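[1] Sequence below, structure please.
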Amino acid sequence: MVEFFIAWRHVVERKFQSIFSILGVGIAVTVFVVSLTISNGLNKNMINTLLTMSPHILVKSRKDAFFENYNSVIDSTKGIKEVTAVIPQINSQSILKYKGFAKGVLAKGMTAENVKKDLKLRILNGNNNISELNSVLIGEELSKEMNAKVGQEISLVSAENKEVKLIVRGIFKTGFLDYDSNLVVVPLKTMQIMSERGEVATEVGIITANPQKVDKVFEEVRANLPSKDFGAITWKKLNENLLHAVQFEKYVLIAILSLLLLVASFAVSVILNMIVREKIKDIGILKSIGYTNSNIRKIFTIEGLIIGVLGIVFSMIFSPLVLILLKELFKIYMASGRYYYLDELPLYISSGEISTIYIVTFFIVFISTIYPASRAAKMKPVEALKYE
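    Prediction:
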């Protein structure tokens, strides 16, 4: 293709300007990809941490805080394909006491099987086995605050003023400070005994295969509830304000980063305008030997697209290197213990997002070539040949 050959020659001849334009596009796209990857990773990590102790769907009784027929709720979910676990539990505000220390905590009663199989707790010391009625799991920050270790005995006082002695079986870390400093996990049976209400639960938590697509499962769960005495709510509804804030933050970030692409495309347009001015005589010669306006327009459009594509290729190579470097630097920074909830820099970007970035970049660069390419195409051969 002759137009491509001429466009390539223009790019090669103007090395400094071409490199400047390619770097401008490449750096802008790299910043976009890196920033969005880190932002996505942090948001995903935050949501995963939040869901460590929070079920995807929560079922409660509309009549009483405690309800006996929670097994009927469990049975109603058995035919739902996306449901992976059903967890009856008792949540109760309690007081934890140890060697003169006392603190208000949230006691979460769960079965040993649910804790072991369905609760994604990272155990730092001990284990997550609470099969014995006098077992308790406490968060890392709470253990530091109390100076309590695995194997030691602590006291739990319920809202009904019932006190029970428990042995610390394990110390966990969720990465969510509120959980790790204010939550204890005890056997469901122990909480039932302390409540003196028999085999009851305050809520039934439902875990689904995909928490992001919980709405469809929620409709099935709600339709299958054994009676109208039960109500259900999703984790998205419970954390609606937080999720809206995260989404808004992402939109603002994308809007700001898009300005970088516009600046880079403006630089491409300026460089092409400079080349058009320098190649006026060449344009006149091409037109005098039969090149049409369409041919001239193609040459400068292709020239701009070459710069854009090379910038995108630069970003494809450089973005992973920058992310690897940032991840290693973050590990070094983490060694100082300055961040609590992150063990490493979380990174995530979907193939759809990265494809969209490259397609939009290509489109913006193409738009930036329209004016200089049209300006070159409109030149009259006689005026171009007379240009000094």
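[2] Please count neighbours and contacts with C-alpha atoms only from this point.
    OK.
[3] Centroid-nearest residue for the chain?
    residue 44 (2.8 Å; Cα atoms, centre = their mean).
[4] contacts for the lengthiest strand in the chain?
    The longest strand of the chain (DSSP state E) is strand 83-98. Residues outside strand 83-98 that contact it (Cα atoms under 8 Å, 6 or more residues apart in numbering): 70, 74, 77, 102-111, 114, 118, 146, 148, 153-159, 188, 191-192, 200-209, 217.
[5] Just the angle for the very next helix or strand once past that strand relative to strand 83-98, thanks.
    Using DSSP states H and E, the helix or strand that follows strand 83-98 in sequence is strand 101-110. Computed by axes from the mean of the first three to the mean of the last three Cα atoms, to 10 degrees, the angle separating strand 101-110 from strand 83-98 equals 160 degrees.
[6] In strand 101-110, which residues are buried?
    105-110 (16 or more other Cα atoms under 10 Å).
[7] Spell out the secondary structure type for the residue nearest to the centre of the chain.
    Secondary structure, DSSP: H, G, I helix; E, B strand; the rest coil: residue 44 is helix.
[8] Taking the contacts of strand 83-98, please make a PyMOL selection of just the buried ones.
    Paste this into PyMOL to select the buried members of those, with burial taken from 16+ other Cα under 10 Å:
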select buried, resi 70+74+77+105+106+107+108+109+110+111+114+118+146+148+153+154+155+156+157+158+188+191+192+200+201+202+203+204+205+206+207+208+217
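[9] Okay, and which of the contacts of strand 83-98 map to helices?
    The helices, defined by DSSP state H, take in 70, 74, 114, 146, 188, 191-192, 217 from the contacts of strand 83-98.
[10] To check against the first, give me the structure of this:
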Amino acid sequence: MFGRFERMVAARYLRARKGERFASIIALFSLVGIALGVATLIIVMAVMNGFKADLMSRILGLNGDLTIFGSGSLITNYQDDLVAIRQVKGVTRAMAMAEGTVLISAGPYSTGGLLRGLSTEDLKRFSAVSDHFIAGSVAAFEGDDTVAIGSTMAARAGLSVGDRITLMSPNGRATPFGTMPRIRAYRVGGIFDAGVNDYDSSVVLMPLGAAQKFLMMPGAVSLIQVTTTDPMSVRPVTRAIAERLDDPRLRVMDWAQSNNAFLGAVTVEQNVLFLILSLIILVAAFNVISSLIMMVKDKAADIAVLRTLGASRGSIMRIFLMCGSFVGVVGTVTGTVIGVVFCLNLERIRQIIQRVTGVNPFDPTVYYLERLPYRLVWSQVLEVVLMALVLSLLATLYPSWRAARTDPIEALRHE
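    Coordinates of the predicted model:
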């Protein structure tokens, strides 16, 4: 498509000579703008993908892929329901939980929280928590006098393994003087760090039998939490479980239904950021147009000479297309390399910033995350690269067309 003569002339035009440096500086700024736009877009999209994936893994890891709960009542026949659920294809884990809101206190510290009761066997399979015990052990999670608390709650209350913590449940017994809340002290048998500040600061885990007794739900549970082989294809499993249980008192809700507003907001934010940051590349493309127009004006006499020597309009157009495309291609490749390398070293860069400033830029108590996650989706990287190349090519069309339409006689008349 591009002949040797056209490549030679384009390469010569790209090398700035004395008196022609201004247009070349603008072209350099255009190249830097495209590189920065591509790198920024790749980095932001990777961080947003990582943020979304990290949130999903934490939410699903702690709350399961789907939940079965009684519509306005407790699940009394949960043992048979567990057997039926575990027979559904795609189910990897199902565990019953007794759940209730409690007031947690330890000395001067007090806060509202969520009490969750589950069996010791289920806790051992609950890897999102059992694999992250930082004090105590899962083996101590048994009996009627033991609880496990999160690391944030333990730090705020100044608790360690063996200390006592008091729980108060609003579900008490009716007396002539009104309903009396249930109050009891428990021993801290373990401290876990699930990696989600809200969970670590407000959830108390208790053996199922003790939780049923404390929450006054003997022989019943509040919900059944289910994990599947593929959370992205949870809808068929949800329908299969609903059909197998076939109980109008039970309701099955998957993660997409319970978190649709939250995850939908993240997706919308991701799309809007992509659109906004794409404008950086568009602005750089306009700089390519201005630099090429200035180059065409400076090279008007050269174009006229080339035309008189026999160069066709198509040849002139291809010369300037190559000049503009060079800026777009080099800028895109440079930006892609910078973006990918930056993403692969993102955590290291964060640690350097933290050491230099002495401030954690991603405080888990504020940002819900303990580190800045990233996830490079190569199809998105390819989309960014193609978009930058297409915009750069489109930016070269008009100046190249104007160069091809230059009249040799008019151009040489003013020389």
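[11] What is the nearest of the buried residues of strand 101-110 of the first structure to residue 239 of the first structure?
    Nearest to residue 239 of the first structure among those is residue 106, at 18.7 Å by Cα to Cα.
[12] my read: the closest one touches residue 180, true?
    No. Checked against Cα atoms under 8 Å, the pair residue 106 of the first structure and residue 180 is beyond contact range at 10.8 Å.
[13] Translate residue 301 of the second structure into the numbering of the first structure.
    The criterion is TM-score structural alignment: under it, residue 301 of the second structure has residue 281 as its aligned partner in the first structure.
[14] circling back: okay, among the buried residues of strand 101-110 of the first structure, which ones form the most distant pair?
    105 and 110 (15.7 Å).
[15] Surely residue 231 of the second structure and residue 64 touch.
    No. With contact defined as Cα under 8 Å, residue 231 of the second structure and residue 64 do not form a contacting pair (9.1 Å).
[16] Among the two, which residue is more densely surrounded?
    Each of residue 231 of the second structure and residue 64 has its neighbours counted (other Cα atoms under 10 Å); residue 64 has more, 22 against 19.
[17] the helices in the stretch 201-350 of the second structure, which residues?
    Per DSSP state H, counting those that start in this stretch, the stretch 201-350 of the second structure carries helices over the ranges 208-214, 234-245, 255-258, 260-298, 300-308, 313-344, 346-357.
[18] So the match of residue 301 of the second structure is in contact with residue 380, correct?
    No. Proximity of residue 281 of the first structure to residue 380 does not meet the contact threshold set by Cα under 8 Å, at 10.6 Å.
[19] Compare the two (neighbour count), which wins?
    residue 281 (19 against 15).
[20] what's that one in contact with, if anything?
    384-387.
[21] Okay, it and residue 5 of the first structure: tell me how far apart.
    Going from residue 281 of the first structure to residue 5 of the first structure by Cα to Cα, to the nearest Å gives 18 Å.
[22] ok, now residue 38 of the first structure?
    Where residue 5 of the first structure is concerned, residue 38 of the first structure sits at a distance of 40 Å (Cα to Cα).
[23] quick revisit: in the second structure, which of the contacts of residue 281 of the first structure still touch?
    Retained in the second structure (both residues aligned by TM-score structural alignment, their matches' Cα atoms under 8 Å) from the contacts of residue 281 of the first structure: 384-385.
[24] How is residue 358 of the first structure assigned, secondary-structure-wise?
    Going by three-state DSSP: residue 358 of the first structure is helix.
[25] With residue 60 of the first structure instead?
    Going by three-state DSSP: residue 60 of the first structure is strand.
[26] Once you drop chain neighbours, what's closest to the residue mapped onto it from the second structure?
    Structural alignment (TM-score structural alignment) places residue 60 of the first structure against residue 69 in the second structure. Excluding the flanking residues, the one nearest residue 69 of the second structure by Cα to Cα, 6 or more residues apart in numbering is residue 223, at 4.4 Å.
[27] Relative to residue 206 of the second structure, how far out is that neighbour?
    Counting by Cα to Cα - residue 223 of the second structure and residue 206 of the second structure are separated by 15 Å.
[28] And for residue 40 of the second structure?
    Taking Cα to Cα, one finds residue 40 of the second structure at 47 Å from residue 206 of the second structure.
[29] which one of those two has more residues nearby?
    Legend: neighbour count by other Cα under 10 Å for residue 40 of the second structure and residue 206, higher for residue 206 (32 against 22).
[30] That one maps to what in the first structure?
    Match for residue 206 of the second structure (TM-score structural alignment): residue 186.
[31] cool, residue 390 of the second structure as well?
    Using TM-score structural alignment, residue 390 of the second structure pairs with residue 363 in the first structure.
[32] circling back to that earlier point, could you figure out how far the longest strand of the first structure is turned away from helix 188-195?
    Using the same axes, to 10 degrees: strand 83-98 of the first structure against helix 188-195 is 50 degrees.
[33] which parts of strand 83-98 of the first structure are buried?
    In terms of neighbour count (16+ other Cα under 10 Å), strand 83-98 of the first structure has its buried residues at 83, 85-92, 94-97.
[34] could those be laid out in CSV, adding distance to residue 242 of the first structure?
    As requested, these are exported to CSV (distance: Cα to Cα, whole Å):
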residue, distance to residue 242 of the first structure
83, 25
85, 25
86, 25
87, 25
88, 26
89, 25
90, 25
91, 23
92, 24
94, 27
95, 29
96, 30
97, 33
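[35] which one of these sits closest to residue 266 of the first structure?
    Nearest member of the buried residues of strand 83-98 of the first structure to residue 266 of the first structure, counting by Cα to Cα, is residue 83, at 51.3 Å.
[36] What does that closest one correspond to in the second structure?
    Aligned partner of residue 83 of the first structure by TM-score structural alignment: residue 91.
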